[in-house]
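Peer 1: I would like the atomic coordinates for the input below:
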Amino acid sequence: MTRHIAIYVRVSSKKQDTKSQEPDLKQWATAFADDIPVKWYRDQQSGKTMNRPGWNRLETAVDAGRVSTVVVWRLDRLGRTASGLTALFDKLVGRSINLVSIKDGVDLSTPAGRLIANVLASVAAYENEVRAERIIAGQSVAKANGKRWGGSKPGRQLKVADEQIAIIHRMCREGASKSAMARATGLSRPTVYAVLEKNE
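Peer 2: Model prediction:
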């Protein structure tokens, strides 16, 4: 059976694209794939779960022994839970399948690479928890300001606190959806759009 190199790309939502990831992955494939076939797997879904269509197809290929190496741009593209990532690392090592993370400099074929991979998995999980805490903090700020923006009359000038603006822009940079920004700040989605458009 001919095994292939599996290149996996993921973004968190359908409003995002993989353009930032693909150049480095294509360059890696050109430099290291040699004559080994390369197959791309893609997802537009949150990394909080490993149950994703593209990833499920890749994992089926792994289980069938059709994959020699899994290549990702960064480990957080695989997922954001430490338990899910460490279980994946163990599975790949047990099947003699290498994992390469370009930006993290991870290569599971070496003991140092396996150590780094597990440390970074914990970091990814930590960042996910911190992000959730920031969202909750944003909601608290909105409530503390006593402001409600839902159902306002058309044309009404809405006052948005500096803290809310900062949260919106930070979440935008992190790739969060407009709905998530609205929930985090207590603002309506039209107001979120207005804040982003005003500061473009």
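Peer 1: switch to C-alpha atoms for all contacts and neighbour counts from now on
Peer 2: Fine.
Peer 1: In what element of secondary structure is Ala184 found?
Peer 2: Element membership of Ala184, judged by DSSP states H and E, is helix 178-185.
Peer 1: contacting residues around whichever helix or strand comes after that helix?
Peer 2: Per DSSP H and E, the first helix or strand lying C-terminal to helix 178-185 is helix 189-198. Contact with helix 189-198 is made by Leu158, Ile165, Ile168, His169, Lys178, Ser179, Met181, Ala182, as judged by Cα atoms under 8 Å, 6 or more residues apart in numbering.
Peer 1: Kindly report the same for stretch 128-139.
Peer 2: Outside stretch 128-139, the residues touching it (Cα under 8 Å, 6+ apart) are Arg80, Thr81, Glu163, Gln164, Ile167, Arg183, Ala184, Thr185, Gly186.
Peer 1: Could you also give me the structure for this next sequence, so I can compare it with the first?
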Amino acid sequence: MKIGYARVSTKDQNLEMQIEALGRNGCTKIFQETKSAVKERPELEKMLEHTREGDVVVVWKLDRLGRSLKHLIDMVSGFRDKGVEFISLNDRIDTTTVQGRLTFNIFASFAEFERELIRE
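Peer 2: Take a look at the predicted model:
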């Protein structure tokens, strides 16, 4: 099952564009959030509880899901541990493909490198 997650930061912003794109890409369930990424996100928590092995989480853009690159990598790694794949439509990342996994792993390597530099 393809599960969508759409988020805007304020109530003044509109989710419609994201919801339409997720629907066009086969999402049968879409969790909608109107909260800043730094606060609690109850719809994200519901989505995480809802996902099962074989599902695919789809977002319109990477920044709709993660607060930072590290947070995003941790989330997608958690998906992988559950047997859940990930697609970011605008960033053209699709972990159901070899190229998508490579792209995401490159991002993860850069984030790890950044953390190690900071630690030094």
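Peer 1: Overlay them and tell me the TM-score.
Peer 2: The TM-score (TM-score structural alignment, normalised by the length of structure 2) is 0.77; 109 aligned residues with a Cα RMSD of 2.4 Å.
Peer 1: quick check: the helix holding Ala184 of structure 1 aligns to which part of structure 2?
Peer 2: Aligned by TM-score structural alignment, helix 178-185 of structure 1 falls on no residue of structure 2.
Peer 1: can you give me the angle the longest helix seen in structure 1 makes with helix 178-185?
Peer 2: Assignment by DSSP state H gives helix 111-144 as the longest helix of structure 1. Between helix 111-144 of structure 1 and helix 178-185, the angle comes out at 60 degrees (axes from the mean of the first three to the mean of the last three Cα atoms, to 10 degrees).
Peer 1: which other helices and strands contact the next helix or strand after helix 111-144 of structure 1?
Peer 2: Using DSSP H and E, the helix or strand that follows helix 111-144 of structure 1 in sequence is helix 162-173. Secondary-structure packing of helix 162-173 of structure 1 (3 or more Cα pairs under 8 Å, 6 or more residues apart in numbering; DSSP states H and E): helix 111-144, helix 178-185, helix 189-198.
Peer 1: Give the buried residues for helix 162-173 of structure 1.
Peer 2: Across helix 162-173 of structure 1, burial judged by 16 or more other Cα atoms under 10 Å covers Gln164, Ile165, Ile167, Ile168, His169, Met171.
Peer 1: of all the contacts of helix 189-198 of structure 1, which comes closest to Gly105 of structure 1?
Peer 2: His169 (29.2 Å; Cα to Cα).
Peer 1: List just the nearest of the buried residues of helix 162-173 of structure 1 to Asp63 of structure 1.
Peer 2: Using Cα to Cα, Met171 is the member of the buried residues of helix 162-173 of structure 1 that sits closest to Asp63 of structure 1, with 36.3 Å.
Peer 1: Can you get me a residue count around Glu197 of structure 1?
Peer 2: Number of residues near Glu197 of structure 1 (other Cα atoms under 10 Å) recorded here: 9.
Peer 1: go on, Leu44 of structure 2?
Peer 2: Neighbour tally, Leu44 of structure 2, other Cα under 10 Å: 17.
Peer 1: is it true that it touches Glu33?
Peer 2: Yes: the criterion here is Cα atoms under 8 Å, and Leu44 of structure 2 meets it with Glu33 at 7.5 Å.
Peer 1: who touches both of these two?
Peer 2: Counting by Cα under 8 Å, 6+ apart, the common neighbours of Leu44 of structure 2 and Glu33 are Tyr5.
Peer 1: possible to save the buried residues of helix 162-173 of structure 1 as a markdown table with distance to Arg10 of structure 1?
Peer 2: Shown next, in a markdown table, are these (distance: Cα to Cα, whole Å):
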| residue | distance to Arg10 of structure 1 |
| --- | --- |
| Gln164 | 28 |
| Ile165 | 27 |
| Ile167 | 24 |
| Ile168 | 23 |
| His169 | 22 |
| Met171 | 18 |
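Peer 1: ok, so of these, who is nearest Ser68 of structure 1?
Peer 2: Met171 (36.3 Å).
Peer 1: where's Trp55 of structure 1 relative to Gly79 of structure 1, distance?
Peer 2: If you measure Trp55 of structure 1 against Gly79 of structure 1 using Cα to Cα, to the nearest Å, the figure is 10 Å.
Peer 1: which SSE is the aligned partner of Ala6 of structure 2 in structure 1 in?
Peer 2: With TM-score structural alignment as the criterion, the equivalent of Ala6 of structure 2 in structure 1 is Val9. Remark: Val9 of structure 1 resides in strand 4-11, with elements defined by DSSP H and E.
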